[in-house]
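Asks: Mind folding the following:
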Amino acid sequence: MDIALYLGAHLTDEDKLVRCLMRNRTMLAGQGIAVPGPGGYRRQLRELAQAMRDEPTNGETQEALLDGILEADDVSRVVFCAEQFLAVHRWAIANDRLYPESGTRLAQLRHLFPEARVEAFLTIRNPATFLPMLAHDKRAGGVDAALKGIDPLTVRWSEVLLRMRTEAPDVPITVWTLEDLPVLWPEVLQAVSGHRGQEEFAAWFGFYWDLVTPKSHEAMRRYFRKNPTPDDLSRRRVLRAMLDKFIEPERLAIPQALPGWDGDYIDVLTELYEQDLDLIGSIPGVTLLEP
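Replies: Reported below is the predicted structural model:
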């Protein structure tokens, strides 16, 4: 049994991934891949993981848990998606750290499935946009409640991943950036789901609806329908060229900068983020998907 945990992060996905996978549940079920509806497990898994953290688990507890979630019996892989697994919005930052409980939370989830091969997946984004988005998100409680006085220059996604690797060393992690996601989207769907067939995901083009005009969206969809790409590299090249041509800057969700942030400060945050990506790519057990 394989368990795939898509962990967010907050403000990077808004359930686009799970919605697309659920649109393809019939195709995936034919390969033994289950994508249960998130409403049936998000709170349950989060609360159970914390309640069972000091209790022994075994194959029987794993089977009982999955039996309560899955409808089919012939399942070899289950995909769970929830950005709240690592923290609720208000506690994405605490104790001057980003996702300080990331390692503990992943270890608790892994503890629920002792006889499964567990993988984790994560989207990250530039702190120069992530922190303002978090601060202005009503679920985080406002600037002060969300950021809690953290120094933005100290925010490192690599530290989040290192905590996860330390606390759950047998859980490999695949990570990609929000900035690269438009080019990598089909590959991300494949990686998280475990789908390796030739059949394309239905409705995968829905991801681009918010980035381009309806006319451009139809042109992109029509091109790929008539010209299927032979491999990931070819598709990346076509997607990059199309997005360079069709993307509408005014459609991009660019958050309002926080007080005191100017262009130079944002540039520094971005440079630190790019340096952090280099470090992430070298962490054992972490795979950084790049275009």
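
Asks: contacts, neighbours, all on C-alpha from now
Replies: Fine.

Asks: burial count for N58?
Replies: N58: 12 surrounding residues under other Cα atoms under 10 Å.

Asks: That one: what's it in contact with?
Replies: By Cα atoms under 8 Å, 6 or more residues apart in numbering, N58 lies in contact with 113-115.

Asks: now the other sequence, so there's something to compare against:
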Amino acid sequence: MTETDQTAARRRVHLHIGVHFAGTTRIVESLRQNSQGFAERGIRTPPARLYRQAMTGLLERLDGLPPIETEEIELLDDILQGNTAKAVIMADANWASPLAEALHSDRLYPDIGTRVAPIAELFESSDLRLSMALRNPAAFVQSAQDSGKARGATNAFLRNVQPETLRWCDTVDALRSALPNVPLTLWCEEDTPLIWPRVMRQIAGLPKDATLRGGFAALRDLIQPEGLKRLQVFLAGHPPETDAQYERTVLAFLDKYGKEDALDEPCDLPGWDANVIDTVTQHYEDDIAALSARDDITFIAPASMAG
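Replies: Below you'll find the model as predicted:
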């Protein structure tokens, strides 16, 4: 059996590992919404409580040791509750690291490699895939502060970090160094209103023409209800032939029906003036350009940015 045949015969396991404030909850909800259709295709989206409990329990029992193949099989049996599946999809923003640990150094998610590697090792015999969404570091830190979660870590981070040094490339490099052979898909949370159907198809391993429920999940908080209804009617009557056509249509409806407050992301962080935010944002855009050009990453970007 060739290496390609062996990969095809293995169960595909997709782990979405975060980051915080970048749509992981939306992914979990969309997976649940599509669970029946996915099951018909041999794709399982088990309840989060099942896989979190099963994976945490095994990691504690292993105490740093790698699992043997029978332990991996038992883990998937526990997660799937006796169901068979060609693919399993699971998501948890804390796999990249708990929020407090994401903000305990001078860069974002400094321990992501050592956090994710033991989790990935649980699926050593599977066809493992990872995905992660990124977000402008200024908006990310603002969301951390606004959430009230990990307040001490957030305050210490704001006191000690040099904002201009925050680069997602550093985070991604640490992850790739720990897991260089695991396929990784990235996208920007800011782009999700335009690319959400593509994101869900990529996570599920489905073809471009696959129909999914919840294709407007990333738009609901950004567009007025009337505009969303009109958009759905328009797309039903004028199915876009390309991703670019779909994105142009969504942008047109956002321009007309977008909620101004939802589309504006103010940043009010101590010590972060307009010049600092502009620098952080420019570095973010530079990082996205660099990451999207890498051969070892699948980067989902709006069609207008592709290539």
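
Asks: follow-up on the earlier one: among the contacts of N58 of structure 1, who's most crowded?
Replies: F113 (22 neighbours).

Asks: Which residue in structure 2 occupies the aligned position of it?
Replies: When structure 2 is aligned by TM-score structural alignment, F113 of structure 1 is paired with F123.

Asks: thinking again about what came up before, narrow the contacts of N58 of structure 1 to those in strands?
Replies: Helix and strand membership here follows DSSP state E; of the contacts of N58 of structure 1, not one is in strands.

Asks: tell me which of the residues you listed is nearest to W185 of structure 1?
Replies: Nearest to W185 of structure 1 among those, counting by Cα to Cα, is F113 at 27.8 Å.

Asks: residue boundaries of the helices in the stretch 151-291 of structure 1?
Replies: Taking DSSP state H, counting those that start in this stretch, the helices of the stretch 151-291 of structure 1 run over residues 157-167, 181-193, 214-226, 232-246, 263-280.

Asks: Isn't C169 of structure 2 up against E285?
Replies: No. Counting by Cα atoms under 8 Å, C169 of structure 2 does not reach E285; the two are 10.8 Å apart.

Asks: Comparing the two, which shows the higher neighbour count?
Replies: For C169 of structure 2 versus E285, the count of surrounding residues by other Cα under 10 Å is larger for C169: 17 against 14.

Asks: which residues touch the alignment partner in structure 1 of the more buried one?
Replies: Matched by TM-score structural alignment, C169 of structure 2 corresponds to S158 in structure 1. S158 of structure 1 is in contact with 276-277, 279-280, counting by Cα under 8 Å, 6+ apart.

Asks: Whichever of those end up buried, select them in ChimeraX.
Replies: Command for ChimeraX, covering only those of those found buried under the criterion 16 or more other Cα atoms under 10 Å:
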select :276,277,280
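
Asks: Among the contacts of S158 of structure 1, which one lies nearest to Y223 of structure 1?
Replies: Y223 of structure 1 lies nearest to L277 out of the contacts of S158 of structure 1, by Cα to Cα, at 32.8 Å.

Asks: Quick one: map that closest one onto structure 2.
Replies: In structure 2, L277 of structure 1 lands on I288 (TM-score structural alignment).

Asks: so how far is P266 of structure 2 from its match?
Replies: Distance of I288 of structure 2 to P266 of structure 2, computed by Cα to Cα, to the nearest Å: 21 Å.

Asks: cool, G152 of structure 2 as well?
Replies: Counting by Cα to Cα, the gap from G152 of structure 2 to P266 of structure 2 is 22 Å.

Asks: of those two, who's got more company?
Replies: The neighbour count for G152 of structure 2 versus P266, taken as other Cα under 10 Å, is higher for G152 (14 against 10).

Asks: show me what contacts A219 of structure 1?
Replies: Shown in contact with A219 of structure 1 (Cα under 8 Å, 6+ apart): no residues.

Asks: how much space between it and S76 of structure 1?
Replies: 37 Å.
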